[in-house]
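In: structure of the sequence below:
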Amino acid sequence: MQEPASDKLKTNDGVRAASKRRPAGTKFDFMVVSNRLPVDRCTSEGTEDDDGGWRRSPGGLVTALAPLMTKADGAWVGWHGAPDETVRPFSHEGMDLVPVQLSSDDVELYYEGFSNATLWPLYHDVIAPPEFHRAWWDSYRKVNRKFADAVSRHAADGATIWVQDYQLQLVPRLLREARPDLRIGFFNHIPFPPPEIFAQLPWRKEIIDGLLGADLLGFQRPSDAGNFMRSARRFLGASVKQQQVHVKGPDGAITHIARAQAFPISIAVEQISDLAKNPAIIERSRQIREDLGNPKTVLLGVDRLDYTKGIRHRLKAYEELLDEGLIKVEDATLIQVASPSRERVEQYRLLREEIEGTVGHINGTYDTIQNTAVRYLHHSYPVEEMVALYLAADVMLVTALRDGMNLVAKEYVTARTQDTGALILSEFTGAADQLKQALLINPHDIDGMKNAIMRAVNLPVREARRRMKGMRKQILTHDVDHWSADFLGALNEKVVRDDS
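Out: The predicted model follows:
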């Protein structure tokens, strides 16, 4: 039973407490564990009630799991977003939240360092060189233990634990050692590299061993699951049979079976579809085109500002089409939304400077008084504005050099309720496995990308409808609820051990 709002605690000495808190010692049967909690702190001044001082974060994972957690008496474990601040467990919109406290050093070394300057580039085919620092690794281990300890304290006997993503790869093993009664799942939202690349990591054995603490390991693509299995065999000498690893304890006896499978994540289809049919959003999409001067073709790119997204390659191809006269600024505009990302990391600061310099050069060369070649937007937008952009765009450009899934591609297709438009999709995204009717490209092949753009611009109506209808059918039957149900269903399956 939750405490009444009147029992809230005031902020004092760096300690914050939300208004609705479970009694101390409450245990949960289902827990999601991720680097961040599914809420963001509101910035409005004068808010004393902490429950009113938070808002639910956008994103498919939160949309998928929040209702599930409410039904399953679940709790979400994660960092609340502010370093050097203690926040006690609280409830928000029916979700019980267990904050993990991180120091400024933790954020710098564990998150900005090991997670995003070591693992992120390594797992994305070393598009940028990863850095290997022992101090970062020490912090990663320490923070993973903080998360595992928080779960152990709050998990009921026999609870189901679902750990999310590359920041927490040691948590499954730590949980198995502390709480062998738990059912542990792990999902990797980014690619898992082949052993030839993973071999570079000095702590490769520890990472594999950490992951093998899980009963079920989920990946975006079958190739990612295969890469993990090959690494487990190569670096730990694990006994791998089909999709199973027979994990042994210190005495050599098999403690459990860890399975690795592909569970491609999806989006909140109903939400995007409903917004795409909303008259106000349809009108907003018309206004966007009008503000651009009603060009014949609107092309759209929506990405986090990250070197894996292929934004530079996309701009190069578009500039060459303008230079060759195949696309004219009077007829076409490229909208590039590049939401801010990891701005304290040097590589990202340099990337932003390069992208903005390239956009400035293109516009300076090809703009007219009435027309803009590239409309560059370095912002994050609410989902309503994103759907309006999807409706306004004739061609969606998803040119990632490497991507676990790419949900933007799925959102664009879902929003095209009239089966119009064209999707240009990198074959190096997880979405390419499912959206086979897209115009698939190798983003490193600039000429190939240019040809795909021209094909998309001139795509016959009948072919466009056929392609979009096929992609929409796939997404509508495999939404984010289907993803979570598939994973949790597999996690709770009884596994028969084959010792033959």
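In: CA only for contacts and neighbour counts going forward, please
Out: OK.
In: so for the chain, which residue is the most central one in space?
Out: With distances taken as Cα atoms, centre = their mean, residue 189 lies nearest the centre of the chain, 5.8 Å away.
In: report the contact partners of the closest residue to residue 131 other than its chain neighbours.
Out: Excluding its sequence neighbours, the residue lying closest to residue 131 (Cα to Cα, 6 or more residues apart in numbering) is residue 118, at 5.0 Å. Residue 118 makes contact with 130, 131, 132 under the criterion Cα atoms under 8 Å, 6 or more residues apart in numbering.
In: quick one on the thing from earlier: please report how far the residue nearest to the centre of the chain lies from residue 288.
Out: 32 Å (Cα to Cα, to the nearest Å).
In: what do you get for residue 317?
Out: For residue 317, the distance to residue 288 - Cα to Cα - is 24 Å.
In: burial count for residue 237?
Out: As a burial measure, residue 237 scores 10 neighbours (other Cα atoms under 10 Å).
In: so how far is residue 231 from it?
Out: Separation of residue 237 from residue 231 (Cα to Cα): 9 Å.
In: can you pull out the helices in the stretch 201-350 of the chain?
Out: Counting by DSSP state H, counting those that start in this stretch, the stretch 201-350 of the chain has helices at residues 204-211, 222-236, 269-276, 279-291, 311-323, 346-366.
In: one more, for comparison:
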Amino acid sequence: RYPKLVAARVALSAADVDIFYKRFSKEAFWPTLHTFWERASFHEEHWNVFLDVNRRFAERAAAEAAEGAVIWIHDYNLWMVPAYLRELRPDLTIAFFHHTYFPSADVFNVLPWRRQIVGSLLQCDYIGFHIPRQAENFVDVARGVMPIETLEKVNCAPRFFTYGCAVGLEEMTSEIEVAGRRIGLGAHPVGLDLGRVQGALDDEAVQARIGELREELKGQKLVLSVERLDFTKGILEKLIAWETLLEENPELRGKVTLVTICVPAAQGMTIYDELQTQIEQTVGRINGRFAQIGWMPLQFFFRSVPFEQLVAYYAVADVMWITPLRDGLNLVAKEYVATQGKTGGCGVLVLSEFAGAAAELRGAILTNPHDPHELVTTCYLALTLSRDEARSRLAEAFDSVRYYDIALWGSEFMAAVRAHARGG
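Out: This is a model prediction of the structure:
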């Protein structure tokens, strides 16, 4: 599928992966980045393993790269690669894309190694984030570490929300200078491979599954929720809101079902064990309270589901309920919009205003997942929205998802990197 792609391996032991990823990245950095610093645990010996792994990635990249090549580094797991790479190969153009949410300075500064991390990122020539708010948060963090001069700012409109959204921003910094070096910054929300969505919809097995789901629902409305097991995803808060919705609106009982697909954490990770127990207890309580003969208010699937099966659910869902407490972007929201758009649907997206996608997906009903009452009222609004308004909202969101696809994301990012390198 990718004939021009050549992969070079970086040898890591099972122990390296366990500490570097499952322990340190997920137990120190991940909670902090998503503003749950009280859940984070910091260990100096784990940091040393993290440094060693990043050094090995940098050494391999330095050995493989041609003279003057562009190196594109992805996400917080490789934060320290730019520092090592700049020392090894000063001729390279170093670009970094931060896929995960980047928090405000008062949160990020909790990290014991913030100075080293920021110092490494400032060795890049260009740094990209999903949305302007995250880029501006980085500038604030960096300004607290060393003197920074702002060289250029740009307006965030019209692509991004500037107000009415928790992660909206009117103006963002697009270029800074640090110790005589110019560094470009940009907002580049990752897009979808719409061909993959269309390919799934063209699959006869997927079409058969869509028919089966519609038969199973028998006229009931379907609210769909898809996320990984993670405290950042707001799963427990959403389940409690569903319980309240059924409690306060008895007319919905027997007429609407919530299907939650929860993908388990990687094997060997224990940070989510308590959350999983709480979720299982809540699911049991809700079904115990409201279930009727022939109707289950909540279907909870705790397993990984192939993309093709997800597309079948996307196609029949009347409401997509995505309410992370904090999220860098959220591609599931775009997958739902793309599926509904390609099938001529009029599904309604209810999206947390703390997800990066909320800054660009016009047409979604935004909600504050930290407000239990608002979670309930926005879900109810989505369930009772007129078909005309639902169709209009979906069309607006689909226009964005269809235009800003994954190919455009990659080409625009690399164009920005090269333009900055030329001084343009």
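In: hmm, back to that, map the residue nearest to residue 131 of structure 1 onto structure 2.
Out: Counting by TM-score structural alignment, residue 118 of structure 1 lines up with residue 28 in structure 2.
In: same question for residue 369 of structure 1.
Out: Checking TM-score structural alignment: residue 369 of structure 1 goes with residue 293.
In: element containing the nearest residue to residue 390 of structure 2 once chain neighbours are set aside, please.
Out: Nearest residue to residue 390 of structure 2 in three dimensions, chain neighbours excluded: residue 346, at 5.4 Å (Cα to Cα, 6+ apart). Using DSSP states H and E, no element contains residue 346 of structure 2; it sits outside every helix and strand.
In: what residue of structure 1 matches up with residue 346 of structure 2?
Out: Using TM-score structural alignment to pair residues, one finds that residue 346 of structure 2 aligns to residue 420 in structure 1.
In: measure how buried its match is and give me the count.
Out: Residue 420 of structure 1: 22 surrounding residues under other Cα under 10 Å.
In: so what's it up against?
Out: 394, 461, 464, 465, 468.
In: where do the strands of the stretch 51-200 of structure 1 begin and end?
Out: 54-56, 74-79, 86-87, 90-92, 95-100, 155-164, 183-187 (DSSP state E, counting those that start in this stretch).
In: need the contact list for the aligned partner of residue 74 of structure 2 in structure 1.
Out: By TM-score structural alignment, residue 74 of structure 2 lines up with residue 164 in structure 1. By Cα under 8 Å, 6+ apart, residue 164 of structure 1 lies in contact with 32, 33, 34, 35, 186, 187, 188, 189.
In: kindly provide the distance from the match of residue 369 of structure 1 to residue 345 of structure 2.
Out: For residue 293 of structure 2, the distance to residue 345 of structure 2 - Cα to Cα - is 30 Å.
In: now swap in residue 358 of structure 2 and tell me
Out: When residue 358 of structure 2 is compared with residue 345 of structure 2 (using Cα to Cα), they lie 21 Å apart.
In: then residue 244 of structure 2?
Out: For residue 244 of structure 2 relative to residue 345 of structure 2 (Cα to Cα), the value is 28 Å.
In: between the two, which has more neighbouring residues?
Out: Taking other Cα under 10 Å, residue 244 of structure 2 and residue 345 do not tie; residue 345 has more neighbours (21 against 16).
In: distance of the aligned residue in structure 1 for residue 151 of structure 2 relative to residue 262 of structure 1?
Out: In structure 1, the residue matched to residue 151 of structure 2 (TM-score structural alignment) is residue 241. The spacing between residue 241 of structure 1 and residue 262 of structure 1, counted by Cα to Cα, is 16 Å.
In: looking at these two, which has the bigger crowd around it?
Out: A direct count of neighbours by other Cα under 10 Å for residue 241 of structure 1 and residue 262 places residue 262 higher, at 18 against 12.
In: hmm, the more buried one is touching residue 222, no?
Out: Yes: between residue 262 of structure 1 and residue 222 there is a contact under Cα atoms under 8 Å: 5.0 Å.
In: thinking residue 46 of structure 2 is in contact with residue 22, fair?
Out: No: Residue 46 of structure 2 sits out of contact with residue 22 when judged by Cα under 8 Å, with a separation of 10.7 Å.
In: re the thing from before, neighbours of the match of residue 369 of structure 1, how many?
Out: With other Cα under 10 Å as criterion, residue 293 of structure 2 counts 6.
In: cool, residue 239 of structure 2 as well?
Out: Counted with other Cα under 10 Å, residue 239 of structure 2 comes out at 18.
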